[in-house]
Every structure is written in C-alpha cells, then in structure tokens.
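Chemist: pasting the sequence and the predicted coordinates here, then a few questions.
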Amino acid sequence: MTKFIFVTGGVLSSLGKGITSASIATILKQSGLRVSMLKIDPYLNVDPGTMSPLEHGEVFVTADGAETDLDIGHYERFIDATLSAQNNFTTGQVYQSVIKREREGGYLGKTIQVIPHVVDEIKNRVLNAGEGFDFLIVELGGTVGDIEGLPFMEAIRELRHDLPKTNTMNIHVTLIPYIAAAGELKTKPSQHSVQELRRIGITPHMLVCRTEQPLPKDLKRKLAMSCDVNYDAVIECGDAASIYQVPLNFIKEGILNPISNHFNIKLKPNMDKWSTLVKHIILPQHEVNIAFVGKYLDLKESYKSLTEALTHAGAHLNTKININWCDSERIEDVGAYEVIGNSDAVLVAGGFGHRGVEGKLKAIQYARENKIPYLGICLGMQLSIVEYCRNVLELEDANSVEFNADAKNPVIYLIDEFIDQSGEKQLRTHESPMGGTMRLGEYPFEPKEGTNLKKAYGNDDIYYERHRHRYEANPKYKGALEKAGMIISGESNGLIEAVEIEDHPWFVGVQFHPEFTSHLETPNPIILEFVNQATKNI
C-alpha cells in the first residue's frame, strides 16, 4: 500500500516547501523506493496556463501536455522522473469536476457541499496519484490559515483515518525568524502555526525549520515540546549554496531517523553521484559566461527550468555558469555588443508578445556574424529564421504573423494554418479559453544526420521533447533557407523542429523546450552540448 507524506507550510509563503518536498522524495528514491509527487494549488484558476509569468512565474509543461505549477519542474529535476497532469491539481479543477458531475446527475440529486463532495474529490485525486508507488509526497500550496486551503486540510485530516496510521506522515515547513535588534531566534510564530494546524485536526510528525541562524539544542527542545513532535524530528533547514544541496543537508541533520521510525522502514540512500554533482555546482573547476537574452528579467522565476538546465549541464561539465542577464529591450536601445559584451555564448529564450523582439533579433545577428555559440529556444528559433531571412535572404519584410498579421513574407505562422494546409490532425493541440490553439506536450522529432543536433542527441533515430507554442516555422521557405546555408536539422511530421547554420561553428535553434526534460542526474543533451561549446569558446 502506498505511503503518503503531506507537506504543509506555516507563518508565511515562499519558505521552500517545493524544494523540501523534492529533497525528501530524492532521499526516498535514492534508497531504492518507487516515489512520486503531487502539488496541490489552492487557487481558483484551472491551471497556470493563462497566468502572467510576472504573476506566477514559469508555466511547466508535462509530457502529456498539462500546464502546471513550476514546482512540478523541481520535482522532475530532483527525482529524475516524468510526471503528468495527475501530479498537479487546483481548486479550479476540483470544483470544475464536482460541478460537471452534478450537472450530469452523478450525485443523484443530493445537495452538493464542500464536505463530503469537494473533499471526496480531493481525496480521490490524491489516492489516484499514489497508485503503483511506495511513496507519494503531497505538497499543499499556500500557508496554514488560508481560507482557500481549508478543504484540502480537511482531506488530509480524513485520509489519516481512511488509511492505516503508519501510512501517513505530516511534515510542517515553518519559519524561525531571527530578530536582529534582540539578537534572538523566535519560535512563537511556528508555535501559533502548529496550533492552527492542530485546531484543524492535523498534528505534524516533523518540523522543517527554515532559518538564517543555526538552531541551538535548547530551542529545538522547546519547539519539540511546544509543538508535540519528537526532538529528532525538528529538522534545521538553513539557506544552501545550491537547492540540490538540500537533500544532503537533510541527511546530515538526521532526517532519516524520524522517517524510518515512523514508517518502520530502513533508509540507506546512495547519494554518491548526487554528492559529486553538487560539488561541481558549488566548487567547479571552470566557468563560462552565457548571455541570457529575455524580457521577463524582473522575475527570473519565469525562466526557472532553463536556468536549472544550465546548472545541470554545468554540474556534468564541472563548470560554473555565469548568466549575463540581457534585457532585450535594452539591446534595442544601445546595441547587442554593449549588452552582450564578451559572453562566451548567447541564449535567446522563449516568450510571447512583440515587446523586446527587435532586441532579440539584434542579439541573434550578433551571435551569427561573430561566430559565437548560439542556442535559440522556441521563439529564439523562430526569430533566428526571421533574422536569417531578413539579413541573408534579404527579405526585409520577413516576420512572424504573431507580430505582423499582414506580413508579406510570413516565415513564422499559426499552427492552425499548418493543419489547414496539410490536413495533419495528429497534433495534440489545446484550445485556449483566451483564444488560439497551442501545441502542448511531448512530440517526437527526427534529427538530420551529420548535424550538431544529431551529435548532441546520439544514435537513436527518434527523440522526444516538449512544446508550448502557437506558431510554427513556415515550410514554404524551407528550400530558400537551405539554399542560403540554413540547415533544417530536425523535423516532426513535416514541421520544422530545429535549424542550424552551415558556416557557423555552433548555431542551433529548436522549436521545442529542452529545459523541460533536463534533470540534475540526466541533463538535456542539446543544452549540455551548448554549454560544452561555450567552454570551448573561452
């Protein structure tokens, strides 16, 4: 029977529940157990797909095309697993399911209430996510006391009664603030948070204490006594040099004992490879400077998977990645050289909307003309085609229909137009409630022999990567591009998946998002090779 660990948060948000959950899952998986994870988001949005990156950070896309919370990305990166839509659900999805069932007569005319109907829907989703695994780590978003979190707290409380007591564990992540004026760490906020949790009917079995100062033994005893947890289950969690160091820190803190004792199992995680990679992140032998060109630089969480993918590649190459954050709008004002400077490689990330596009085009031109290693992702690939058409094919009006619907040379066009022209119906597309069709999730692609793409990915004929976009490269221009020296190095059912430049040492654009499949232990091949090329350019 699956064992469940429920992770809640107290005092305030952004304490690192996601990293805590992923770290515990990593320890269990490295102990040889089958582990999966679930993130519950109490907001009313059905999913983050329509949220602004500035509001919510990155939207992480799973292999089956679900737009999910960015914590799902952390989960995959830590436990080296492929998760799906069932590993993340929201209040919006829960109520949507309950109302749909009510409209279809599924409740046989009963009055629909939060208890039991909404809570039962939550419990069923949790149990389904845990099927076939030894452990399911369940992270509840928000903070204890949030009104929107109450149905989920009730579901956690009820599951403790539905399942054997030895099969559920509650871990509470809380803040121990340091008051500089008094020179003291304060436990009272955590005590109140646990009191609120117990008032709801949930007693934590472990406290993970986020703190900027080491916790003295007497303070740990005070927390253990006042919060009714065992002394060895008060786990100190200070800031780490890398998020991937947290599982190692937890083991040093003695987290294995309370988990082993609670579930009556022996945990002997093999962290040798993990420790080596973390050492390469914290104390690398080499370093490179990568110009990261984007427009959401005020909130770097918008690019979380991509920055983590660079870290993974750096860990395997024993190289520190220094990211030169380049505002594409500033490039428009002062030019590419002024902003990109002496970077060893240039990366143009994905995005939506016209803002900052001309700056990205200038950055691409700079990388192409100066033979600097270049990787363009999604919009970064599309713009590399636009730039090549304008400056090499001399099609001055070449553009994407995203930015000019009446472009005379629409080298990038809508997915709908591809489907209409080709009759291809095998695309897994998603009709957005805001309008437009998106290509979401994992698709196969075939790399061309002899290309940088093929060298990076290896010997297999077909590979799979994830997508999240509305626009495609127009195959009408394929012949002209190839004649002018742009290689179409990857295709998928007639769609252009990757491009390269013949007379450039390493210039690759990919329509997919390789960062979504990068994990610490298994970095994405094309990003790994991009960083490798950057090291050669030092």
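Modeler: Great, that's in hand. Numbering: from 1, shown residues only.

Chemist: make it CA atoms for all contacts and neighbour counts henceforth
Modeler: Will do.

Chemist: for the host helix or strand of L28, name the packing helices and strands.
Modeler: Applying DSSP states H and E as the criterion places L28 in helix 17-29. Secondary-structure packing of helix 17-29 (3 or more CA pairs under 8 Å, 6 or more residues apart in numbering; DSSP states H and E): strand 3-9, strand 35-41, helix 70-79, strand 135-140, helix 246-252.

Chemist: another one to put next to it:
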Amino acid sequence: MTRFIFITGGVVSSLGKGLAAAALGALLQARGFTVRLRKLDPYLNVDPGTMSPYQHGEVYVTDDGAETDLDLGHYERFTGVTSRSSDSVSTGQIYSRIIARERRGDYLGATVQVIPHVTDAIKEFIRSDLVDEDFCICEIGGTVGDIESLPFLEAIRQLGNELGRSRSLFMHLTLLPYISSAGELKTKPTQHSVKELQSVGIQPDVLLCRSEYPIDKDARRKLALFCNLREDAVIQALDVDTIYAVPRAYHEEGMDAVVCRHFELETGAPDLTIWDRITDTVRHPDGEVTIGVVGKYTSLIDAYKSLAEALIHGGIANGVRVNVNWLDAEIFEQEGHLQQLEGVHGILVPGGFGERGTEGKIAAARFARERKVPYFGICLGMQMAVIEAARHLAGLEGAGSSEFGLPNPPIVGLMTEWTKENQVERRGADSDLGGTMRLGAYPAVLARGSKVHEIYGMGEIQERHRHRYEVNVNYKDELERVGLHFSGLSPDGELPEIVEVPGHPWFIGVQFHPELKSKPFAPHPLFTSFIRAAVEQSRLM
C-alpha cells in the first residue's frame, strides 16, 4: 500500500524542494523501495509550455507529451523513474477540469467551491495512476503563506487525515539565514514558517533546514522545541559542491532513517555506491574540456537545466570536467565576436523559440563546420545548421525558417500534420500556442553506417520532442548533394530527425531533446560521444 510524503517549502523560494524530493527518492530506492514523484504547481497556467524561460526555467517534457516543471527532470535524473503526465498538475489544470465538469452538469446543480470540489480534485490527482509503489513523494510548489498554494495545503491536510500517520509524512524545507554581524544562524524565520503551516492544520514531521553553516545543538534543540518535533527530525541541508552529493549528504544527516522510522520500516543501510562513484568522478576528473553553448536565454541557466546536467553526465562518462561558456547568440551577429569561440573544444546550439539571436546561431554553426570544431545542434540548433548549409554550401542565399517571416526558400517550415500513436495530429498557423507542438516520445530510423547509428548502436530510437517547426524534407536530396547527410528520419520518411556532416570530426544536429533522457548513472550516448569528441579536440589545440 503506497505511503505518501508531502514536501512543502517556507521562508523563501528556490530552496531546492525538487532536489530534496529527488534525493529522498534516490535514498528510498537505495533501501530497496519503489518510488513515484509528483509536482503540484500553484500557478494558474495550465502548464509551463507558454511561460517564458526567464520566469519558469526550462520546460521538461515527458514521454507521453506533457509539458511540465523542471523539477520532474530532477526526479528522473536521480531515480531513473520515467515521469508521466499524471505526475504534474497545476492550479490551471485543476480548475479547467472542475469547470468542464460543472459545464457537463456533473455536480448536479451543487454550488462549486474550493472545498470540497477543488480539494477533492487535487486529492484525486495525488492518488491517481499509481501501481502500488512503496512511496509517492509529492512536492508542493510555492512557499507556505502564498495565497495560491492554500488549496493544495488544505488538500494534503485532508489526505493526511484520511491516510493516517502510518501512510503519510509531512516534510518542510526552510532556510536558516546566517547574520554575519551577529555571527549566528537565525531560527526565527523557520519557526514562523512552521507556525504558518500549523495554522492550516499541518504539523511537519521532518524539518529540512538549508544553511550555509552547520546547525549547532542549541539551534537544533530550539527548532525541535518550538516547531513541535523530535530533535533528530531536524535535518541540516548544507550546501554541497555538486548536486549528486546530496543523497549521501542527506543520508549522513539521517533523513532516510527518520522517514523509515516514521513509517516503522526495518531495512538495511542503503547502497550508495553509485552516488559515491559519480561524485568521485565529478570531484577528481582526469582532465577538462570547454563547451561553448550559444543560446538565447544564457543569463538564466535554469532555462537550460537538463542541458547543463547532460553535459556534466557526458563528462562523467569520459572522466572529465566540463566547463561551459554560456554565450549569448546575439553577440555573434556583430563583427569580430566569433573569436570568442576560438578556445572552445565543442559548440552546442540548444533549442529555443523566436527570431532573436538566430543569425548568431547560424554563424556559430558555420564556424564549427568550417573550423572542424565538434558541433551539437539541438532542435532549433539543428534547424540553424541546416539553414547554414543551405546558404553556404547549396547557394540558397535566402534560405530561412517560416517561423521568422517569409524566406525563399523555406528550408524550415511549420508542421501541419504528423502521426502519433496511429492517429493524425493537425495544426495550423492560427492554432493555440499551448500544448499544440509535436510533444513527447517519437521514433526515428537511423541510417546504417552513419555516425549516429554507430553512437546509438541500434537502428531505431525513441526520443522526446518539443517543436512546431521542422526541416522541409523536400530539400533533402539537394542538401545531401553538397555534404549534409540526413541520417535519421521518422519511420514514414517524411520528417528529418537527425543531420550530420560526414568527414567532420563531430557535427550532428537533432530535432529532438536528448538532454531530457540523460542521467548521471546513464549518460545519454549523444552527450557521451560529443564530450569524447571535445576531449579529442582539446588534444589537438
């Protein structure tokens, strides 16, 4: 019978609830339990798909095509459990479902209210689509005290009562600020945060306290006394040098032991060998390489969270540290700035939307192709590489994407029809922006003898997509005549999935997002191969 752990946050945002949930999931797995992780977001957007990366960070996409919060990426990277659309919900989705039910007459004329209708819908989501996992860890987005999160807090309060203590646990993540002039950590913000939580009927069973300095016994005793829990349930969460050290750090502080004690579970010590091996590789690399990421949102690295982690995973697979130069694509639209790419060992152009910076990305792709620097183009990065080849190899000077105007020829155009699970999906230029892209896992067939066939070691792959524009397959033959090889296509041969440049040390563009499936204990083969090529490049420089 599934046990539920609810993780809330207080004092300030961005403390790392998602990472805490993921690390706890990894610890419980290391003790032999099965886990499922879920995120409840209090914003009114139906999903983060139309939100600016500057507001929300990256959009994480599941195999079944849900656009979700980036924390689901943490969940997958730490546990290896594939997330589904049923693992992410927002206030917008909850209200959309309730309003649809009311319009159908499902409530039989009743007045629709937050309690019980909204809270019942939230509880229904939390308990849905489970297959008797040992634990379901539910992260509640936002900060305790925010008006937006109140329905979620009320729902988990009710669910905690319904399940009883034998099947529910409340963990609260807070901040202990250090006042340098006083020379001490302050517990008062945490006390007030717990008081706020208690005011809505929730007593935390575990306090996870983020801090830059160790929590002494007096502070721990004070927190336990005023927050009404056991002293050993006050867990310090100190900063670490790599996020992959978090499971070991939390275990040494007793987090998983406290959780098991709460549920009266007897288990042996967790096997953390894999995490120790990962952190040892990160801390003691055999060398290092520098990758230039030429993107649009480089001032906020969370916009490329999975990408940044996948590069680290590629480094782990090759035993090297990956240093990333985050470069704004717009600077390469000006004379003289391409020299910033001179010292990098690999160039990566990630996905994105909108015209800003696209000419800079095309310039970076040309630099990589002509200078024989390893190049990895992802989604828009692949499209820019194809446009670059069309302009400078095939002589199609007006080549471009219809996303940005009316190019001649439109090498990249709006997808209007594709097949998903034996059903035809259709979109138009006037379709809604939200949820209308080619989303989720789709197959691709790899050409025998190609670089990607060698990298994957198989003829057909499944990768996650998030795009509405696609390279026009009608230009395939013309571009292949000038040296661009279409080495991956959809099974029907209509949608280009992968391009590469034969004879180049490493030049690959993919329409999908391989970073979404990379894990520290199972690095994605494309990132492993790309970093290996960067290592070779570093030896030539």
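Modeler: Everything's here; your move. Since the model is a prediction, treat every value here as computed from it, not as a measurement.

Chemist: now the TM-score, please.
Modeler: TM-score of the superposed chains, computed with TM-score structural alignment, normalised by the length of the first structure, equals 0.96; 533 aligned residues with a CA RMSD of 1.7 Å.

Chemist: for A498 of the first structure, which of the helices and strands packed on helix 17-29 of the first structure is the nearest?
Modeler: helix 70-79 (23.5 Å; CA to CA).

Chemist: the closest one against the second structure, how far on average?
Modeler: Superposed on the second structure, helix 70-79 of the first structure shows a mean distance to its aligned partners of 0.8 Å (mean CA distance after the TM-score superposition for the first structure).

Chemist: please enumerate the strands of the stretch 401-541 of the second structure.
Modeler: When secondary structure is read from DSSP state E, counting those that start in this stretch, the stretch 401-541 of the second structure shows strands at 410-414, 417-420, 423-426, 438-446, 460-467, 469-471, 485-489, 496-500, 507-510.

Chemist: out of the ones you listed, which is closest to G49 of the second structure?
Modeler: Using CA to CA, the nearest of the strands of the stretch 401-541 of the second structure to G49 of the second structure is strand 460-467, at 9.6 Å.

Chemist: mind listing residues that contact that closest one?
Modeler: With CA atoms under 8 Å, 6 or more residues apart in numbering as the test, strand 460-467 of the second structure has contacts from 61-63, 379, 437-446, 511-514, 516-517.

Chemist: now stretch 238-245 of the second structure
Modeler: With contact meaning CA under 8 Å, 6+ apart, stretch 238-245 of the second structure is reached by L19, R210, S211, E212, Y213, P214, V246, W275, D276, I278, T279, V282.

Chemist: superposed on the first structure, what's the mean shift for the helix or strand containing the last one?
Modeler: What that stands for is V282 of the second structure. Assigned by DSSP H and E, V282 of the second structure belongs to helix 273-283. Following the fit onto the first structure, the mean deviation recorded for helix 273-283 of the second structure is 1.2 Å by mean CA distance after the TM-score superposition for the first structure.

Chemist: so which elements touch that helix?
Modeler: helix 246-252, helix 305-318, strand 320-328.

Chemist: buried residues in the first one?
Modeler: Think helix 246-252 of the second structure. Buried residues in helix 246-252 of the second structure, counted by 16 or more other CA atoms under 10 Å: V246, P247, R248, A249, Y250, H251.

Chemist: ok, so of the residues you listed, who is nearest E335 of the second structure?
Modeler: Closest approach to E335 of the second structure among those (CA to CA): V246, at 44.2 Å.

Chemist: show the contacting residues for the residue of the first structure most remote from its centre.
Modeler: Here the centre of the first structure is the reference, and by CA atoms, centre = their mean the most remote residue is G109, at 41.4 Å. If you count contacts by CA under 8 Å, 6+ apart, G109 of the first structure has them with E102.

Chemist: could you confirm it falls within a helix?
Modeler: No: per DSSP: H, G, I helix; E, B strand; the rest coil, G109 of the first structure lies outside any helix segment and is coil.

Chemist: give me the distance between it and T2 of the first structure.
Modeler: 34 Å (CA to CA, to the nearest Å).

Chemist: same check, this time on G149 of the first structure
Modeler: G149 of the first structure is 24 Å from T2 of the first structure, by CA to CA.

Chemist: compare the two (neighbour count), which wins?
Modeler: Looking at G149 of the first structure and T2 with other CA atoms under 10 Å, you find the greater number of neighbours at G149, namely 19 against 16.

Chemist: so that one is in contact with L44, correct?
Modeler: No: contact between G149 of the first structure and L44 fails when scored by CA atoms under 8 Å: they sit 10.9 Å apart.

Chemist: which ones are touching the residue positioned nearest the centre of the first structure?
Modeler: The C-alpha lying nearest the average C-alpha coordinate of the first structure belongs to G73 (CA atoms, centre = their mean; 2.8 Å). Counting by CA under 8 Å, 6+ apart, G73 of the first structure touches F60, S305, F516.

Chemist: can you redo those residues as TSV with distance to L256 of the first structure and neighbour count?
Modeler: As requested, the contacts of G73 of the first structure are exported to TSV (distance: CA to CA, whole Å; neighbours: other CA atoms under 10 Å):
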residue	distance to L256 of the first structure	neighbour count
F60	30	24
S305	29	25
F516	30	26
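
Chemist: mind filtering these down to those shared with the second structure?
Modeler: For the contacts of G73 of the first structure, the contacts that persist in the second structure are F60, S305, F516, with contact defined as both residues aligned by TM-score structural alignment, their matches' CA atoms under 8 Å.

Chemist: redo those residues as a markdown table? Include distance to F89 of the first structure.
Modeler: Converted to a markdown table, these look like this (distance: CA to CA, whole Å):
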| residue | distance to F89 of the first structure |
| --- | --- |
| F60 | 13 |
| S305 | 20 |
| F516 | 19 |
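
Chemist: distance of V240 of the second structure relative to P409 of the second structure?
Modeler: For V240 of the second structure, the distance to P409 of the second structure - CA to CA - is 51 Å.

Chemist: of the two, who's got more company?
Modeler: A count of neighbours by other CA under 10 Å puts P409 above the other of V240 of the second structure and P409, at 18 against 11.

Chemist: ok, back up a step: tell me, the helix holding V282 of the second structure lands on which residues of the first structure?
Modeler: Alignment note (TM-score structural alignment): helix 273-283 of the second structure is matched to residues 272-282 of the first structure.

Chemist: what sits against the equivalent of G57 of the first structure over in the second structure?
Modeler: Taking TM-score structural alignment, G57 of the first structure has G57 as its aligned residue in the second structure. Shown in contact with G57 of the second structure (CA under 8 Å, 6+ apart): L70, L300, I301, D302, A303, Y304, K305.

Chemist: including distance to R356 of the second structure and neighbour count, could the residues you listed go into TSV?
Modeler: Below are the contacts of G57 of the second structure laid out as TSV (distance: CA to CA, whole Å; neighbours: other CA under 10 Å):
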residue	distance to R356 of the second structure	neighbour count
L70	24	22
L300	16	16
I301	18	16
D302	19	19
A303	16	23
Y304	17	23
K305	21	20
